[in-house]
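J.: Sequence and predicted structure, then a few things I'm wondering about:
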Amino acid sequence: MISNLNAANAYNTARQLAAPAHAASSGTAGKLGDAAEEFAAQMARVDSVSTGALTGQVETHQLVQTIAEAELAMETVVAIRDKVVEAYQEILRMPV
């Protein structure tokens, strides 16, 4: 299970990947792919914990914690997407 510290570390890693200094480094695409896979795994955990809570196999506090972690992951992904769109729009505004 992911703790709040792990979620904060994942957010910090994603924030560093979105920074301009890492754009030129090799392996950035691989790191972004890993982050996307980790995000997909987090969403899958939410699904399984939700199902477990509905069937009575998972306690409520674990469900709430998992949903909070998923919310943090979603906010991180949305922030990264916003930065990518902003960078794309900046490139479109450049004179040719």
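T.: It's in. Numbering: from 1, shown residues only.
J.: switch to C-alpha atoms for all contacts and neighbour counts from now on
T.: Will do.
J.: count of neighbours near the spatially closest residue to Arg15 that is not a sequence neighbour?
T.: Counting by Cα to Cα, 6 or more residues apart in numbering, Arg15 lies nearest to Ile80, which is 7.5 Å off, once chain neighbours are set aside. The local packing of Ile80 (other Cα atoms under 10 Å) involves 17 other residues.
J.: then this one, side by side with the first:
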Amino acid sequence: MDLSPIQAGLAGTPVSKPNAATEAAAGFADMLRQAELQAEAAVTGGADPHALVTALAEGQLAVDTVVTIRDRVVEAYQEILRMQV
């Protein structure tokens, strides 16, 4: 059994480059932060209401998409569990 990736990770050296899932999660987090900043600016009176509505709608769409994907993954997992071997 090759333990070199584990040892490299323990030594503090990067094991691999970030994958697409990590990059997508970072993009999702950035979009939610942007919506939060727009909402904060609107409350303090320093933002365009149109930009606020757009940012909130994008955030809601992203959350709905993630929930739908999660539901489908859970459904597929449950279907696999019901299969007889």
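T.: Here it is on my side, so go on. From a predicted model like this one, the values you see are computed outputs, not experimental measurements.
J.: Any idea what the TM-score is?
T.: Taking TM-score structural alignment, normalised by the length of structure 2 as the basis, the two superposed chains have a TM-score of 0.71; 68 aligned residues with a Cα RMSD of 1.5 Å.
J.: one step back: and the alignment partner in structure 2 of the residue nearest to Arg15 of structure 1, which helix or strand is it part of?
T.: Mapped onto structure 2 by TM-score structural alignment, Ile80 of structure 1 lines up with Ile69. If you go by DSSP states H and E, Ile69 of structure 2 is part of helix 49-82.
J.: Excluding covalently adjacent residues, which one is nearest to the residue most central in space within structure 1?
T.: Per Cα atoms, centre = their mean, the C-alpha nearest to the average position across structure 1 is that of Ala73, at 3.9 Å. Nearest non-adjacent residue to Ala73 of structure 1, counting by Cα to Cα, 6+ apart: Phe39, 6.7 Å away.
J.: what do we get in structure 2 for the one you found?
T.: Aligned partner of Phe39 of structure 1 by TM-score structural alignment: Phe28.
J.: so its match touches Gln60, yeah?
T.: No: in this structure, Phe28 of structure 2 is not within contact of Gln60 by Cα atoms under 8 Å, at 11.3 Å.
J.: how far apart are stretch 24-38 of structure 2 and its match in structure 1?
T.: In the superposition against structure 1, stretch 24-38 of structure 2 averages 1.1 Å from its aligned positions (mean Cα distance after the TM-score superposition for structure 1).
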